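Participant: Sequence plus the predicted model coming up.
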Amino acid sequence: MDGNGRWARARRLPVIAGHRKGAESVQECVRAAIRQGVRYLTLYAFSSENWRRSTKEVGDLTSLLRFYLRHKINELHAQGVRLRIIGEPERFEGPLREELRRAESLTLHNTTLTLTLALSYGGRAEIVQAARRLAEDAVAGRIAVDDINESTLHNALQTADMPDPDLVIRTSGESRLSNFLLWQSAYAELIFMDVLWPDFGEAEFLEALSRFAGRQRRFGGRPA
């Protein structure tokens, strides 16, 4: 979800205004996903690299996230949305961690849509964490080295109980994954859109789904 800062600067507004408008886009896309029958939606909300931003911007982002968790979680719950967190949420301050824990607990049994927020997340770090866990299991004798394969590594990832993404959308004209779901996106369709995230709404979401529907997915095989 890229382009909040550029959206705000183009309007001579503080960056937080772009993040607020971007949060509204999240709500619109969640509603659109439910209407379209999408079962899993994962949002790259805060990367591990975002900690390099100014203290003020990080504080604004985390305060905004706390606000929406506190005031919008009941709406998500009523829509049947399950909220999940991947990444390193333990790096955030205590009040935000508590809001995240409460939101996950409240929505645990919802089944309409699984909304996953990637917070303080990095795809490389997730793979390293999974590899370290497997190495520790091998050293402890819980698994044999020969048993380490794509399947066991997949099961050691934070997304082990979720399907791999079919589609990855990147906004704001950038054409890279930026360390997002690197393992999981091996066969995902990639769509890059010029629109800044605060201007991304249901129409843009449906356009991406339409472009995805027109793709022929062969997974390395020949066309039927």
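Facilitator: Right, received. Where do you want to start?

Participant: For the rest of this, base every contact and every neighbour count on C-alpha atoms.
Facilitator: Fine.

Participant: Helices along the protein, start to end?
Facilitator: Along the chain, the segments classed as helices by DSSP state H run 4-10, 15-35, 55-78, 94-106, 123-139, 150-156, 202-213.

Participant: Can you give me the neighbour number for residue 42?
Facilitator: Residue 42 has 17 neighbours, counted by other Cα atoms under 10 Å.

Participant: pretty sure it contacts residue 116?
Facilitator: Yes - counting by Cα atoms under 8 Å, residue 42 touches residue 116, with 4.5 Å between them.

Participant: ok, back up a step: redo the helices of the chain as JSON lines? Include mean neighbour count.
Facilitator: Compiled in JSON lines, the helices of the chain are given as follows (neighbours: other Cα atoms under 10 Å):
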{"stretch": "helix 4-10", "mean neighbour count": "18"}
{"stretch": "helix 15-35", "mean neighbour count": "19"}
{"stretch": "helix 55-78", "mean neighbour count": "15"}
{"stretch": "helix 94-106", "mean neighbour count": "16"}
{"stretch": "helix 123-139", "mean neighbour count": "16"}
{"stretch": "helix 150-156", "mean neighbour count": "15"}
{"stretch": "helix 202-213", "mean neighbour count": "15"}
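
Participant: Of all the ones you listed, which one comes closest to residue 167?
Facilitator: Proximity of the helices of the chain to residue 167 was assessed by Cα to Cα; the nearest stretch is helix 202-213, lying at 7.1 Å.

Participant: Can you give the contact residues for the closest one?
Facilitator: If you take Cα atoms under 8 Å, 6 or more residues apart in numbering as the criterion, helix 202-213 is touched by 28, 29, 32, 167, 169, 189, 191.

Participant: residue contacts, the fourth one?
Facilitator: By Cα under 8 Å, 6+ apart, residue 167 lies in contact with 188, 189, 190, 191, 212.

Participant: circling back to that earlier point, would you check which pair of the contacts of helix 202-213 lies furthest apart?
Facilitator: Pairwise distances across the contacts of helix 202-213 (Cα to Cα) peak at 22.2 Å, for the pair 28 and 189.

Participant: Now residue 41. Nearest residue, chain neighbours left out?
Facilitator: Spatially, and ignoring its direct neighbours in sequence, residue 41 is nearest to residue 115 (5.0 Å; Cα to Cα, 6 or more residues apart in numbering).

Participant: Burial check on the one you found, number of neighbours?
Facilitator: 19.

Participant: Take this one as well and set it beside the first:
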Amino acid sequence: MIIEKSIDAHGGAEAWNELETFSLQKESWLYLENGEVESHVFQDIEFRQKPFFEGKLSWEKDSLVHQLIFDGVRTRYWMGENEMQNEGFLANKKKDIDAAYYVLTKPFDLLGGNKNIEYQGVSSLADGREVETVQVIDGDQKDPSVDIWWYYFDKDSFLIVGYKVKTSGHFSMVYNTDWDNSTGIHFPKKRESYRVDSLGNHIYLRAKYGFKSFKVN
């Protein structure tokens, strides 16, 4: 029920299911534990959802244009004029496309696929806000390598306040701090990501993200 209300709050299942393509610009700052900037990247991102999944990420680094493309079958990567051919490298880069898409599709795909969903009641975040909490395990919950996600929903609006994820090496807590509703879909406009302990206590600011120029078709 909470996820269904959140889908409605974010624009509705019908609008999302009719969405063939969407594109945006993403700005990312990664920080070291001492607060220094590790990297600053500005990306153009495009996704096609129908009739099959395609993704394209492009950005500039060290005066070279990088392009990462998945055409539905094959992953390709260019660094300037040079196309990378290493299959292991390309497989890891496909994960980058999947991850970029994964965090932009919530809450619309939370009820699909092989997911174990568990309502965990009302929780308090580090800033004191009380939120509805739903745990989602996407895959075989007996597999220790499978990530565990906790999604936090505003008790009144049912928008996603943020989420915590347990990966194989650490916990992260991501907050949605602003929204873009220019397309009729509630996409994130600003996000902050913290490395946290298992209880959600902040250890340090890991990243900030800005999203803009959303276009849908």
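Facilitator: Structure's in. What do you need? Because the structure is a prediction, the values reported are computed rather than measured.

Participant: where does the TM-score land?
Facilitator: Taking TM-score structural alignment, normalised by the length of structure 2 as the basis, the two superposed chains have a TM-score of 0.33; 129 aligned residues with a Cα RMSD of 6.1 Å.

Participant: hang on, the residue nearest to residue 41 of structure 1 packs against residue 34?
Facilitator: No - applying Cα under 8 Å as the test, residue 115 of structure 1 and residue 34 come out as separate, 10.5 Å apart.

Participant: Structure 2: strands as residue ranges?
Facilitator: Ranges of strands within structure 2 are 21-31, 37-48, 54-61, 64-70, 75-79, 82-84, 115-124, 130-138, 148-154, 160-166, 171-180, 187-196, 202-216, based on DSSP state E.

Participant: Let's have those strands in a markdown table, adding distance to residue 6 of structure 2 and mean neighbour count.
Facilitator: Output for these, formatted as a markdown table (distance: least, Cα to Cα, whole Å; neighbours: other Cα atoms under 10 Å):
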| stretch | distance to residue 6 of structure 2 | mean neighbour count |
| --- | --- | --- |
| strand 21-31 | 20 | 17 |
| strand 37-48 | 22 | 16 |
| strand 54-61 | 25 | 18 |
| strand 64-70 | 30 | 18 |
| strand 75-79 | 33 | 19 |
| strand 82-84 | 41 | 11 |
| strand 115-124 | 14 | 14 |
| strand 130-138 | 11 | 19 |
| strand 148-154 | 8 | 21 |
| strand 160-166 | 7 | 21 |
| strand 171-180 | 14 | 19 |
| strand 187-196 | 13 | 20 |
| strand 202-216 | 20 | 17 |
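
Participant: a markdown table for those strands, including distance to residue 5 of structure 2?
Facilitator: Output for the strands of structure 2, formatted as a markdown table (distance: least, Cα to Cα, whole Å):
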| stretch | distance to residue 5 of structure 2 |
| --- | --- |
| strand 21-31 | 23 |
| strand 37-48 | 25 |
| strand 54-61 | 28 |
| strand 64-70 | 32 |
| strand 75-79 | 36 |
| strand 82-84 | 44 |
| strand 115-124 | 14 |
| strand 130-138 | 12 |
| strand 148-154 | 10 |
| strand 160-166 | 11 |
| strand 171-180 | 17 |
| strand 187-196 | 16 |
| strand 202-216 | 22 |
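
Participant: Just tell me which of those ends up closest to residue 13 of structure 2.
Facilitator: It's strand 187-196; of the strands of structure 2, that one is closest to residue 13 of structure 2 (Cα to Cα) at 13.8 Å.

Participant: so that closest one versus strand 160-166, what angle?
Facilitator: Put simply, strand 187-196 of structure 2 runs at 40 degrees to strand 160-166, going by axes from the mean of the first three to the mean of the last three Cα atoms, to 10 degrees.

Participant: Contact partners for residue 73 of structure 1?
Facilitator: Applying Cα under 8 Å, 6+ apart to residue 73 of structure 1 gives the contacts residue 103.

Participant: For it, give its distance to residue 154 of structure 1.
Facilitator: Computed as Cα to Cα, to the nearest Å, the residue 73 of structure 1 to residue 154 of structure 1 distance reads 30 Å.

Participant: Would you check how far apart residue 97 of structure 2 and residue 2 of structure 2 are?
Facilitator: Taken as Cα to Cα, the span from residue 97 of structure 2 to residue 2 of structure 2 is 28 Å.

Participant: Which of these two has more residues huddled nearby?
Facilitator: Set side by side, residue 97 of structure 2 and residue 2 show more neighbours around residue 97, with 21 against 16, by other Cα under 10 Å.

Participant: what's the more buried one in contact with, if anything?
Facilitator: 55, 56, 57, 68, 70.

Participant: If we use 6 Å, what do you get?
Facilitator: Contact analysis of residue 97 of structure 2 by Cα atoms under 6 Å, 6 or more residues apart in numbering lists nothing.

Participant: for the contacts of helix 202-213 of structure 1, which one is nearest residue 83 of structure 1?
Facilitator: residue 29 (14.5 Å).

Participant: what's that closest one in contact with, if anything?
Facilitator: Per Cα under 6 Å, 6+ apart, neighbours of residue 29 of structure 1: residue 202.

Participant: separation between the residue nearest to residue 59 of structure 2 when sequence neighbours are not counted and residue 210 of structure 2?
Facilitator: Counting by Cα to Cα, 6+ apart, residue 59 of structure 2 lies nearest to residue 43, which is 4.7 Å off, once chain neighbours are set aside. As judged by Cα to Cα, residue 43 of structure 2 and residue 210 of structure 2 stand 10 Å apart.

Participant: list the residues that contact both of those two?
Facilitator: Joint contacts of residue 43 of structure 2 and residue 210 (Cα under 6 Å, 6+ apart) are residue 26.
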